[in-house]
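S.K.: Need the 3D shape of this:
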Amino acid sequence: MARCKVLFLVVEAAETELLTRWMDAGLLPNLAALRHRSLHGGARCLPGIGANAIWPSVYTGVGPATHGRYYHDQLESGSYQSTKDGQTRAHHRTIWEAASQAGLQVGVVDLPRAFGGEQFHGLQIIDWNTHFGHEAFEVHPPEQRERIQAIFGLPPPCACKARQYLEPDPAEVAKVVAHIRQSIARSLALAREQLQSRDWDIYLTSFDQLHCAGHLLWHGHDASHPWHAQGSTAGYDPLLDLYREVDSAVGALLLGLADDCSIVLFTGPGMGPSYVRPELLDSILVALEGGRASPARKLVTSLKELWHRLPQRARRPLSSLAKLADKRLQGKDRAGRRCFSVKSNDAVGGIRINLAGREANGLVPTDEMDGYCNWLIEALRAVRIVDSGEPLVADIFRARDRYAGENIDRLPDILIEWNQASSISALTSADIGIVRQARLPDWSGTHSQRSMVMIHLPGHGEGSLPATASVLDLAPTLAGLCGLPPLDCEGTSLLTVAAG
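M.R.: Prediction:
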């Protein structure tokens, strides 16, 4: 039997609160059994940074101001337009690159937002069956691609892409559940076959299907969501169904491991309800600027209104064209404004200041930057949700106040975490008057800032990780398990807990 010294397993976008509740209730027996023989606890995510950009930090142990990523779609340098990089390539060495360069046998199989490289000691399978990654499929060494496709084929796109803009009704929910269940089985088949194909010093893989499940099916789980009544079946929780399916897959994957294999499991970033549309922040910023929208922005707004009048199924084939048109018009609008929103995730927001000397058509002088940022932060803190009276903003800060690194200027200047506690139809403050949100987001679920880590070490029992544990600590922990020298990173190995 092939042996694996270190296994890093990601259960992407699994919500910590649901995992804990269902493990405690005996509904996720395999994950509960692993927890019982592991160091475990929460891991702090990155304040103000969305789910996509957490992965470079997980893989490198450095923050976004160092690796330079805040989203998979970022502003081009010196431009007002954004460029998409679905793999969220980092400007820093990853744990698998460090292990490969040390001569270890390394397997990287369908990690979320991972990226490949030609010089590699082992095997990399990138975006074969991952969330929104289907078009980027690659294998290193490339001669292995034909074999993998011959055995496993090429899966259909993930549920979020294949069933985007779904109707919130039980029939559509059933189709999504079936799609995701098949995807879990595919991921297990590939991951298990590759794990057993040779001896590995470190093998890194994931089940990412709960990402699509959380986005598309949250309303089927959450009785307080406005879509729940029309999109659920009495007594049936589609999320629980799929969490149990992933739990079974995890158990099947771990079954073939030797007793001396160290296991690091990371789950997250989690999921919760989604109530803030991506364009809402820009509507607030326009209101703060006096409500004078540019012709380009007026055109974008009109096109989006027309878009949402189309039947949901009619939008799917037009989605790429709509995004291209939006991108082309973005630049014209942003160049004439003092600040503008940059998308970083549905759960968080980002503001870029049109700074003189940095942006191509900078309008805010450098000596006004601090005062302008402070004014924006206070103005956004004052915004209230009309429906509930609660603040819209859960947290807001300048990126430079929380992060430091050579790529700090790649990040939005101001980062925001939204209050997603309840549905939003309108916002108000003394500065903006009334700003309305005409419809709920297209997905009922979005990411939370919660995650969980389990570290199983042969010969060690159950224990707790420190409250200070962070996603930045995962890469140095894996490096320690592999016997590598300390990484050049900002995190700290969690193995010190076991040693203590």
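
S.K.: drop to CA atoms for contacts and neighbour counts, all remaining ones
M.R.: Fine.

S.K.: How about the contacts made by residue 195?
M.R.: 2, 4, 107, 203 (C-alpha atoms under 8 Å, 6 or more residues apart in numbering).

S.K.: I'd say the second one and residue 254 touch.
M.R.: No: if you go by C-alpha atoms under 8 Å, residue 4 and residue 254 don't touch, sitting 10.7 Å apart.

S.K.: Please say which of those two ends up with more neighbours.
M.R.: residue 4 (25 against 16; other C-alpha atoms under 10 Å).

S.K.: Could you check how far the more buried one is from residue 400?
M.R.: According to C-alpha to C-alpha, to the nearest Å, residue 4 stands 41 Å off from residue 400.

S.K.: Residue 201 contacts residue 102, correct?
M.R.: No: taking contacts as C-alpha under 8 Å, residue 201 lies outside contact range of residue 102: 10.9 Å.

S.K.: So which of these two has more stuff around it?
M.R.: More neighbours surround residue 201 than the other of residue 201 and residue 102, with 21 against 14 (other C-alpha under 10 Å).

S.K.: Doesn't that one lie inside a strand?
M.R.: Yes: when DSSP: H, G, I helix; E, B strand; the rest coil is applied, residue 201 is found to be in a strand.

S.K.: What sits closest to the residue most central in space within the chain if chain neighbours are left out?
M.R.: In the chain, the centroid-proximal residue (C-alpha atoms, centre = their mean) is residue 51; its distance is 2.3 Å. Once flanking residues are discounted, residue 51 sits nearest to residue 269: 6.2 Å by C-alpha to C-alpha, 6 or more residues apart in numbering.

S.K.: ok, the one you found - contacts?
M.R.: By C-alpha under 8 Å, 6+ apart, the neighbours of residue 269 are 12-15, 45, 51, 447-451.

S.K.: any idea how far it lies from residue 369?
M.R.: Distance, residue 269 to residue 369, by C-alpha to C-alpha: 32 Å.

S.K.: ok, the residue nearest to the centre of the chain to residue 72 distance?
M.R.: For residue 51 relative to residue 72 (C-alpha to C-alpha), the value is 10 Å.

S.K.: And residue 65, by the same measure?
M.R.: Distance, residue 65 to residue 72, by C-alpha to C-alpha: 15 Å.

S.K.: same thing with residue 333?
M.R.: Using C-alpha to C-alpha, one obtains 21 Å as the distance from residue 333 to residue 72.

S.K.: Could you also give me the structure for this next sequence, so I can compare it with the first?
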Amino acid sequence: MKPNAKVLFIGLDGLEPELALEMCEAGELPVLQSLREKGVWGMNASTPGFGDGAIWSSVMTGVNPAKHGRYFYHQLKTGTYQTYFFKEDTDFKHEPMWAEFSRAGKRVAVIDMFHAPLTKGLNGIQIADWLTHDREDVPRSWPPELIKTVIDRYGDDPFGGQADAPGRKTVDYIELYERILDRVETKAEMSCAYLDQGPWDLFMTVFADAHDLGHQCWHMHDPSHPQYDAQLFDEIGDPVKQTYIRIDRGVGRLIEKAGPGATVIVLGGLGMESGYTANFIMDQILRRLESPPGAQGLTYVDKLKEIYRTVAPRAVRKRLGRLGQRSEQKMLVSDRHDRKCFFVPNNDNCGAVRINRVGREPEGKVDPSDLDAYVDELTKDLKDIVNLETGESLVKEVVRVSEHCAGDHLDDLPDLLVEWNRPKPIRKIGSPKIGEIEAEYPGNRTGDHTKRMLLVACGPGIEPAGQIFNTSVTDIGPTIGALLGVTTQDMDGKVILELAATQ
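M.R.: All right, here's what the predicted structure looks like:
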């Protein structure tokens, strides 16, 4: 009997690999541990410095960010000083893997692939922005009528596509946790129902629950976090671990429904840790580095933001979220004209820097012939900054994006990614050049991403070889292609031979 899916891909968005492996060894994630024992597993390499939006986009396209063009939901518009909101359905510069497989005659199902474009005319089905993290558009599908059927039967996202909420109290966190557990069950139930409509050549589904819960509730897991509540932990346990356990059960249901003979690929990440960042003061740092000694590095934009946070109620700030971001960015445009470099929006794991380069920016200040020397000096200045509460360097690494990415859309990306050294909160920093800066993180997320990703695979032809090495997120597309008998075109990755050597 044929399996319901030849290849079953399960994404565990936001899963922390080190915690998951620890739980596997402790017997708390029996399904994932069984896959590890019967097949192979490894820690997938991701492009240094980039966040989840860029990395999952590389997973689904098989190419690096300089080819697919996405690094964040809010990006700089090349050739201007303005930013825009990236639209998944229109702004990607490279198609997702399933479009190529569909053209090759393969029957595919894609459910909530993280920040994925909707592919019309697909030989199969696709659900986009249903039960996902930070919904970028309305829930939609191919064929178009499918999404109504799904929502009528299984309901919509209990968070309306956005789990962030300022000012949560203990009872709110408990409610969030309970809704997350219910959402895991809903995704598993729905995915099993559509697996039953096989056979599929490729069935892809993604659980976003570790991502949402990790951002909102990491302080309920990590005893070292300043907001950790031991009494609450005694009452409800560890919500992060319990969510991983519930997801593991969902993975087991999907594998059982796929049937014997399916090749199962599970990809988890980007991981999570306590969410400390200096992004909220990054532009102030950069201004001070190019200002006369003693300058505060603050603009009228910063002062307006502080007044806004002080005066506007949290509920109002939540409703005005993106409107506020748009207004802020408009005010920043004039400031960027006169700078040598400036901060651009990015995930909290790294500060993103754009160099105001002659010949690329409208009013460039750094000549290409001086670029290397300028970057070297800026890197040294950034690494001289210290977290004054810990005595440690604030900056772990400064990544020059052009050394890790290549493609026609390299100029759509930041020039530098400043990786924060963040074992403790970042509240008071200083260096000889910038003086001291003291500020409190204005956000409500308590967990943020690591750069770790976990790959686990099991199936026909996959020998139980244990841990494998030297795999990349861009290898997923070519490897699935090989399993389906499709030689992929224009992808950066290679076939992972331990998964597809006999195909």
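
S.K.: After superposing, what score do the chains get?
M.R.: With the length set by TM-score structural alignment, normalised by the length of the first structure, the two chains reach a TM-score of 0.93; 497 aligned residues with a C-alpha RMSD of 2.2 Å.

S.K.: still on that earlier bit, so which of the contacts of residue 269 of the first structure persist in the second structure?
M.R.: Counting by both residues aligned by TM-score structural alignment, their matches' C-alpha atoms under 8 Å, these that remain in contact in the second structure are 12-15, 51, 447-451.

S.K.: The equivalent of residue 214 of the first structure over in the second structure: neighbour count?
M.R.: Residue correspondence to the second structure (TM-score structural alignment): residue 214 of the first structure is matched to residue 214. Neighbour count of residue 214 of the second structure, defined by other C-alpha under 10 Å: 28.

S.K.: show me the contacts for residue 214 of the second structure.
M.R.: Residue 214 of the second structure neighbours (C-alpha under 8 Å, 6+ apart): 14, 240, 272, 446-448.

S.K.: Take these and keep only those in helices.
M.R.: residue 240 (DSSP state H).

S.K.: Please list only the buried members of the contacts of residue 214 of the second structure.
M.R.: 14, 240, 272, 446-448 (16 or more other C-alpha atoms under 10 Å).

S.K.: So which of the residues you listed is the closest to residue 356 of the second structure?
M.R.: Taking C-alpha to C-alpha as the measure, residue 356 of the second structure sits nearest to residue 448 out of those, at 28.8 Å.

S.K.: Tell me how far that closest one lies from residue 271 of the second structure.
M.R.: Applying C-alpha to C-alpha, the value for residue 448 of the second structure to residue 271 of the second structure is 8 Å.

S.K.: do residue 305 of the second structure as well
M.R.: For residue 305 of the second structure relative to residue 271 of the second structure (C-alpha to C-alpha), the value is 31 Å.

S.K.: Looking at those two, which is more packed in?
M.R.: Shown here are residue 305 of the second structure and residue 271; by other C-alpha under 10 Å, residue 271 has more neighbours (26 against 13).

S.K.: who's in contact with the more buried one?
M.R.: Contacts for residue 271 of the second structure (C-alpha under 8 Å, 6+ apart) come out as 14-17, 448-453.

S.K.: Tell me which of the residues you listed fall in strands.
M.R.: 448-449, 453 (DSSP state E).

S.K.: would you turn the residues you listed into a markdown table with distance to residue 314 of the second structure?
M.R.: Output for those, formatted as a markdown table (distance: C-alpha to C-alpha, whole Å):
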| residue | distance to residue 314 of the second structure |
| --- | --- |
| 448 | 21 |
| 449 | 25 |
| 453 | 34 |
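
S.K.: for the residues you listed, which one is nearest residue 266 of the second structure?
M.R.: Residue 266 of the second structure lies nearest to residue 453 out of those, by C-alpha to C-alpha, at 10.5 Å.

S.K.: any idea how far the closest one is from residue 422 of the second structure?
M.R.: Here residue 453 of the second structure is placed at a distance of 19 Å from residue 422 of the second structure (C-alpha to C-alpha).

S.K.: higher neighbour count, those two?
M.R.: More crowded of residue 453 of the second structure and residue 422, by other C-alpha under 10 Å: residue 453, with 25 against 21.

S.K.: Which residue in the second structure aligns with residue 332 of the first structure?
M.R.: Structural alignment (TM-score structural alignment) places residue 332 of the first structure against residue 334 in the second structure.

S.K.: Same question for residue 416 of the first structure.
M.R.: By TM-score structural alignment, residue 416 of the first structure lines up with residue 418.

S.K.: Assess the claim that its match and residue 395 are in contact.
M.R.: Yes: under the criterion of C-alpha under 8 Å, residue 418 of the second structure makes contact with residue 395 at 6.7 Å.

S.K.: Which one of those two is surrounded by more residues?
M.R.: Applying other C-alpha under 10 Å to residue 418 of the second structure and residue 395 shows that residue 418 carries more neighbours, namely 25 against 21.

S.K.: OK, contacts around the more buried one?
M.R.: 49, 350-353, 395-399.

S.K.: at 7 Å what do you get?
M.R.: Taking C-alpha atoms under 7 Å, 6 or more residues apart in numbering, we find residue 418 of the second structure in contact with 350-352, 395, 397-399.

S.K.: same question, residue 129 of the first structure
M.R.: Shown in contact with residue 129 of the first structure (C-alpha under 7 Å, 6+ apart): 110, 155, 187.

S.K.: And for residue 107 of the second structure?
M.R.: Listed by C-alpha under 7 Å, 6+ apart, the contact set of residue 107 of the second structure reads 123-124, 200-202.

S.K.: make it 6 Å
M.R.: The neighbours of residue 107 of the second structure, taking C-alpha atoms under 6 Å, 6 or more residues apart in numbering as the test, are 123-124, 200-201.
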